[in-house]
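Q: give me the fold of what follows.
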Amino acid sequence: MAAITYPRLIKRVRAVLIDWTFTILVIFLSIWIGSKMGVSTVTGKVLLIVLPILILDPMLVTFTGGTIGHHLMGIRVTRMDGLTRINIVAATARFIVKTLLGWFSFIFVLTTSRYQAVHDVLMHSIVVHKDPQGLPSYEVLTERPPKNDPYLYPSAWRRFLVIAAYWVLYTLIISVCSAIFITPTCLDHQRCGAPEDITSFIISLAWLLGIGWITVRGWGGRLYGGRKKLPATPQHD
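A: You can find the predicted model right below:
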């Protein structure tokens, strides 16, 4: 069996941007067709939005192995074996987690051994190349080698929840800093002077770097609440 190879993060980001574009266009088309057909109930209008979203992501992932963006980028979603497709339940849950977390989910690609985002880790899925033959070597990633340490790591769910809690706490701290150093006129009405623009940029950069640092440290079992531990040493009488 051929070795499983993984795409770079930028390729997955491009796939997401393609999917967003297609989804928005299809939703507008669905709403337009619905209006022409006389759909006027709240339920009908909701279905005109929800059905295209479900078809373009979880259903395509289940029955074809990927979204439109995935296929155009030459990648696909599989189970951990790199061959079989995930089922509709896992694909739907994966889509919901990806939607709720947004770009935060993809930070994990930089830390996990099989380049999994949060929605991949939780649903036991991976994203692989359809056909790596002919691709430049820098586009073809192989599994990161296992860590040679004796530690026991908390479960993926626990590490993720700890990281999410730190995200929230750090975001609150950054929000307080923004309220202290940036005037309400700048924050609420976007009328900012040059010094405030610089301060706002620095705070935004600090937030982004901090979120990345928290993610890397948390997944490595280095945050309080989700720390890695040495296995207990057997006691001998």
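
Q: every contact and neighbour count from this point should use C-alpha atoms.
A: Will do.

Q: the strands in this structure, which residues?
A: Shown for the chain, the strands assigned by DSSP state E span residues 75-79, 125-129.

Q: this one as well, want them side by side:
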Amino acid sequence: MEASTSTELVFPPLWKRIGAYVIDLYFIFMLAYVLIIILPEPLADRFRLAIFALAVLYEPICNATLGYTFGSFLFRFRVRDSADISKKLPFHRALLRFVVKALLGWISFLTIHSDPMRRAIHDRAAGSVVITK
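A: Have a look, this model is predicted:
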């Protein structure tokens, strides 16, 4: 990406990114809870692993297919490939982004103010950038 292109883009502030993250955590928790509640107990027991997998893979699947999660949709930003912002992240890089973010937690966001494109550590690891729609 050229330096002149990055000045035309708007990158969301840290508080919006954390807000979207909190909304996504709540959304995932509520989705898993509702699925477990509405399924009959024997069926819920059989599908607990699948529900857990859905909760874990929610963010990478959404970012790879849609380019956003529910939280980032509400805050009007998208996750894109930093080399070509017209492209979404491929699933394997969206998964890497999620794993690094999950392992580092809030520490991953420490680099956001020192990066010209406001990329967190997990964005740098996956080659992604978060832009305002």
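
Q: so after superposing, what's the score?
A: Put the two chains on top of each other and the TM-score (TM-score structural alignment, normalised by the length of structure 2) is 0.86; 127 aligned residues with a C-alpha RMSD of 1.8 Å.

Q: export the strands of structure 1 to a markdown table and tack on distance to residue 51 of structure 1 and mean neighbour count?
A: Supplementary listing: these in a markdown table, determined by distance: least, C-alpha to C-alpha, whole Å; neighbours: other C-alpha atoms under 10 Å:
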| stretch | distance to residue 51 of structure 1 | mean neighbour count |
| --- | --- | --- |
| strand 75-79 | 21 | 24 |
| strand 125-129 | 23 | 25 |
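
Q: closest one to residue 180 of structure 1 among those?
A: Nearest to residue 180 of structure 1 among these is strand 125-129 (42.6 Å), distances taken as C-alpha to C-alpha.

Q: now distance to residue 5 of structure 1 too, for the strands of structure 1, in JSON lines please.
A: Below are the strands of structure 1 laid out as JSON lines (distance: least, C-alpha to C-alpha, whole Å):
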{"stretch": "strand 75-79", "distance to residue 5 of structure 1": "10"}
{"stretch": "strand 125-129", "distance to residue 5 of structure 1": "6"}
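
Q: out of the ones you listed, flag the one nearest residue 63 of structure 1.
A: Set against residue 63 of structure 1 and scored by C-alpha to C-alpha, those come closest in strand 75-79, at 10.7 Å.

Q: coming back round to it: do you know which of the strands of structure 1 lies nearest residue 48 of structure 1?
A: Across the strands of structure 1, residue 48 of structure 1 has its closest neighbour in strand 75-79 (26.1 Å, C-alpha to C-alpha).

Q: that closest one - contacts with which helices or strands?
A: Under the contact definition 3 or more C-alpha pairs under 8 Å, 6 or more residues apart in numbering; DSSP states H and E, strand 75-79 of structure 1 sits against strand 125-129.

Q: residue range for the strand it packs on in structure 2?
A: On structure 2, the counterpart of strand 125-129 of structure 1 by TM-score structural alignment is residues 128-132.

Q: about what we covered before: tell me which of the strands of structure 1 lies nearest to residue 96 of structure 1.
A: Among the strands of structure 1, the nearest to residue 96 of structure 1 by C-alpha to C-alpha is strand 125-129 (14.2 Å).

Q: and residue 124 of structure 1, what does it touch?
A: The contact partners of residue 124 of structure 1, by C-alpha atoms under 8 Å, 6 or more residues apart in numbering, come to 79, 80.

Q: could you rerun that using 10 Å?
A: Residues in contact with residue 124 of structure 1 (C-alpha atoms under 10 Å, 6 or more residues apart in numbering) are 78, 79, 80, 81, 86, 90, 94, 116, 118.

Q: ok, for the second one, nearest residue in space, not its chain neighbours?
A: If you skip the residues right next to it in sequence, residue 79 of structure 1 has residue 125 as its closest partner in space, 4.5 Å away by C-alpha to C-alpha, 6 or more residues apart in numbering.

Q: make sure that neighbour is actually in contact with residue 66.
A: No - using C-alpha atoms under 10 Å as the test, residue 125 of structure 1 is too far from residue 66 to be in contact (11.8 Å).

Q: what touches both of the two?
A: The contact lists of residue 125 of structure 1 and residue 66 share 77, 78, 85, 86, 91, where a contact means C-alpha under 10 Å, 6+ apart.

Q: under the alignment, what does the third one map to in structure 2?
A: Under the alignment defined by TM-score structural alignment, residue 85 of structure 1 corresponds to residue 88 in structure 2.

Q: I am finished for the moment; much appreciated.
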